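Need a 3D model of the sequence below.
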Amino acid sequence: MTDVTPFLWFDNDAEEALTYYTQLIPDSEIVSLAHYPDGVPGMSGKVMHGHFRLRGRDYYAMDAGPQFPFTEAISLYVSCADQTEVDRYWDALTDGGEEQPCGWLKDRWGLSWQIIPDRLIQLIRDPDPDRSHRAVQAMLAMKKIDIGAVEAAANDS
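I've put the predicted structure just below:
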């Protein structure tokens, strides 16, 4: 075996999604696209095999119809250094998509993402169980994570 790589099945707009993702996320690129040839019913010109990188990590994608839509069982996790990054990715990925609880969202193509500030993980792993509990309770009440509010809740004794 040489590698294990996520492969994403899009309904019919993989190229648009890959372009969006690679423009949004630094150190990202579309490596290659192979399109269905003419004569494939309903798929001519759509992506048969797409190779792209997000932050240097490889992914593959294809257009293959609506038979298997994305679910929350698989998500892409974006680890954010600060609230500015959280806001940037959240705003871009929810544009045309759907906000969900606890830092999760679905983008306009139905792919689930988790937009999580690194500080949140530190707070929920805090060795003080009361601080950790307060941080978790604050997070559970949010859609987009507001790390300042989570920090304030953790510190509120």
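
From here on, just use CA atoms for contacts and neighbour counts.
Noted.

And the helices in the chain?
Here the chain has its helices, by DSSP state H, at 14-24, 83-94, 118-124, 129-140, 147-155.

Of these, which is nearest F7?
Minimum separation from F7 across these (CA to CA) falls at helix 14-24, 11.4 Å.

For Y36, find the nearest of the helices of the chain.
Closest to Y36 of the helices of the chain is helix 14-24 (CA to CA; 12.2 Å).

I would like the residues contacting that closest one, please.
For helix 14-24, the external contacting residues (CA atoms under 8 Å, 6 or more residues apart in numbering) are 28-30, 46-47, 50, 52-54, 61-63, 89, 92, 109.

same question, stretch 53-64
Outside stretch 53-64, the residues touching it (CA under 8 Å, 6+ apart) are 5-14, 21-22, 25-31, 43, 46-52.

What residues of it count as buried?
53-54, 58-64 (16 or more other CA atoms under 10 Å).

for stretch 35-52, same thing?
35-36, 43, 46-52.

Now do the end-to-end distance for that stretch.
The straight-line separation of the ends of stretch 35-52 (CA to CA, to the nearest Å) is 14 Å.

wait, what's in contact with the residue nearest to G50 when sequence neighbours are not counted?
In space, and not counting its chain neighbours, G50 is closest to L33: 4.4 Å by CA to CA, 6 or more residues apart in numbering. L33 sits next to 47-51 when contact means CA under 8 Å, 6+ apart.

do that again at 10 Å, thanks
L33 makes contacts with 14-15, 46-52, 60-62, as judged by CA atoms under 10 Å, 6 or more residues apart in numbering.

Now show me the structure for the sequence below, then we'll compare the two:
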Amino acid sequence: MATMQKITPNLWFDNVAEEAVNYYVSIFKNSSIGRKSFYTKEGFEFHQKPVGTPMTIEFQIEGQEFVALNAGPEFQFTEAVSFIVSCESQEEIDYYWNKLSEGGPVESQQCGWLKDKFGVSWQIIPTILTEIMSGNDSEQMSKTMNAMFQMKKLDIEKLKNG
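As a prediction, the model looks like this:
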């Protein structure tokens, strides 16, 4: 990764950072794995990782840089932070929904939210939803909102028809 973006999400994983990075890179076509750093004997009393275990892994998905930290169980992901995947078609929604929910257990909520097997929350959202919800047709917005609250995985046709 040649240039560093100003703000980079750092994802704390419970000893599965490398597995998670490989998983995400396999799902998103425009993605890559960058530099890795490794644990050394220094700080062993804190990290408890064998020398040579990956510590951080830089990766990129659709132009967004991330860092995965291979840490421990002290911190867990919550729905308070999620990643939005904007989709142009129902096929794209279905693809990301199915791929990111593989290998559960997956806790899905409503309105296009899901939690993947690593506990990371994703929102799989059609771009048409933003267009409808930022428009001037309050009746269509109400119909769309009502339809959306009935769904887990979003359905573009049902959102359009309310």
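
which of the contacts of helix 14-24 of the first structure lies closest to G148 of the first structure?
Among those, Y89 lies closest to G148 of the first structure (CA to CA), at 17.1 Å.

first vs last residue of stretch 50-67 of the second structure, how far apart are they?
With CA to CA applied, stretch 50-67 of the second structure spans 20 Å between its terminal residues.

what residue of the second structure matches up with I147 of the first structure?
Counting by TM-score structural alignment, I147 of the first structure lines up with I156 in the second structure.

The nearest residue to that match once chain neighbours are set aside: neighbour count?
Leaving aside its chain neighbours, I156 of the second structure sits nearest to Q90 (6.2 Å; criterion: CA to CA, 6+ apart). For Q90 of the second structure, the count of nearby residues is 14 (other CA atoms under 10 Å).

Counterpart of Q90 of the second structure over in the first structure?
Alignment note (TM-score structural alignment): Q90 of the second structure maps to Q83 of the first structure.

so who does its match touch?
So, once contact is read as CA under 10 Å, 6+ apart, Q83 of the first structure ends up touching 89, 116-119, 145-148.

And A34 of the first structure, by the same measure?
45-51, 62.

nearest spatial neighbour of it, skipping sequence neighbours?
H49 (5.1 Å).

how about the one you found, what's its partner in the second structure?
Match for H49 of the first structure (TM-score structural alignment): T56.

C80 of the first structure: how many residues sit nearby?
18.

ok, it to G96 of the first structure distance?
Note on C80 of the first structure: its distance to G96 of the first structure, by CA to CA, is 21 Å.

next one: E151 of the first structure
Applying CA to CA, the value for E151 of the first structure to G96 of the first structure is 30 Å.

Which residue of the two possesses the greater neighbour count?
Higher neighbour count among E151 of the first structure and G96: E151, with 18 against 13, using other CA under 10 Å.

which residue is nearest the middle of the first structure?
W113 (2.8 Å; CA atoms, centre = their mean).

I74 of the first structure and L105 touch, don't they?
No: if you go by CA atoms under 10 Å, I74 of the first structure and L105 don't touch, sitting 11.8 Å apart.

residues shared between the contacts of these two?
111-113.

give me the number of residues near the counterpart of K6 of the second structure in the first structure?
Counting by TM-score structural alignment, K6 of the second structure corresponds to D3 in the first structure. Each residue near D3 of the first structure was counted by other CA under 10 Å, and the total is 5.

and if you look at the one 3 residues further on?
Each residue near P6 of the first structure was counted by other CA under 10 Å, and the total is 11.

dump the residue contacts of it.
Shown in contact with P6 of the first structure (CA under 10 Å, 6+ apart): 57-61, 74.

now do D116 of the second structure
Counting by CA under 10 Å, 6+ apart, D116 of the second structure touches 20, 97, 99-108, 122.

what's the matching range in the first structure for stretch 27-35 of the second structure?
Going by TM-score structural alignment: stretch 27-35 of the second structure matches residues 24-32.

Off-centre distance for that stretch?
Taking CA atoms, centre = their mean, to the nearest Å, one finds stretch 24-32 of the first structure lying 14 Å from the centre of the chain it belongs to.
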